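Peer 1: can't give you the sequence, but here's the structure:
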């Protein structure tokens, strides 16, 4: 069961809030995925994280991640 199925099952399909991007790289990947989802960029140009984000996230979720301000964010999140 993927997270979209789980949300539908729990009745949480509407008004779901994602976390802000944790790094500049994550914010950039979300922006690329959002561009492809809207049809501004060919999906064939996506790679790695942006490709999987485009497939698995809604336009609204991508907007929230892509709109995160980069100031003060690390380029890449430290591994925990």
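Peer 2: Sure thing, it's come through. Note that this is a predicted model, so its numbers are computed, not measured. Residues are numbered from 1 along each chain as shown.

Peer 1: From now on I want contacts and neighbour counts done on CA atoms only, so please keep to that.
Peer 2: OK.

Peer 1: contact partners of stretch 53-63?
Peer 2: With Cα atoms under 8 Å, 6 or more residues apart in numbering as the test, stretch 53-63 has contacts from 17-18, 29-31, 33-34, 36-38.

Peer 1: what's the burial count for the closest residue to residue 74 other than its chain neighbours?
Peer 2: In this structure, residue 74 finds its nearest non-sequential neighbour in residue 23, 5.2 Å apart by Cα to Cα, 6 or more residues apart in numbering. Other residues within reach of residue 23 by the criterion other Cα atoms under 10 Å amount to 20.

Peer 1: and the comparison structure, right after this:
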């Protein structure tokens, strides 16, 4: 599933780095921490690799 905002894509990238062992899990906060716990490495990779072009900084709730 593609990311809906730049912030979501960035959080997925941080969670993916932790899944791969490139970053400490204890360094994760907020959305990236919950993504780490609830998503597979493949799902995180798909979301993190979404192009940022044309994406809003944050997704709207509507």
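Peer 2: That came in fine, so what should we check first? All values reported here derive from a predicted model rather than from experimental measurement.

Peer 1: List the TM-score for the superposed pair.
Peer 2: For this chain pair, the superposition-based TM-score is 0.97 by TM-score structural alignment, normalised by the length of the second structure; 62 aligned residues with a Cα RMSD of 0.5 Å.

Peer 1: coming back round to it: from residue 36 of the first structure, how far off is the residue nearest to residue 74 of the first structure?
Peer 2: 20 Å (Cα to Cα, to the nearest Å).

Peer 1: what do you get for residue 50 of the first structure?
Peer 2: In terms of Cα to Cα, residue 50 of the first structure sits 9 Å off from residue 36 of the first structure.

Peer 1: between these two, which one's more packed in?
Peer 2: More neighbours surround residue 50 than the other of residue 50 of the first structure and residue 36, with 24 against 19 (other Cα under 10 Å).

Peer 1: which residue lines up with the more buried one in the second structure?
Peer 2: Structural alignment places residue 50 of the first structure opposite residue 32 in the second structure (criterion: TM-score structural alignment).

Peer 1: which residues does that match contact?
Peer 2: Neighbouring residues of residue 32 of the second structure by Cα under 8 Å, 6+ apart: 11-12, 14-15.

Peer 1: how about residue 17 of the second structure, what's its match in the first structure?
Peer 2: Matched to the first structure by TM-score structural alignment, residue 17 of the second structure sits across from residue 35.

Peer 1: In this structure its match contacts residue 41, no?
Peer 2: Yes. The pair residue 35 of the first structure / residue 41 is scored as a contact, 5.5 Å apart, by Cα atoms under 8 Å.

Peer 1: neighbour count winner among the two?
Peer 2: residue 35 (19 against 14).

Peer 1: Tell me the secondary structure of the more buried one, please.
Peer 2: For residue 35 of the first structure, the assignment made with DSSP: H, G, I helix; E, B strand; the rest coil gives helix.
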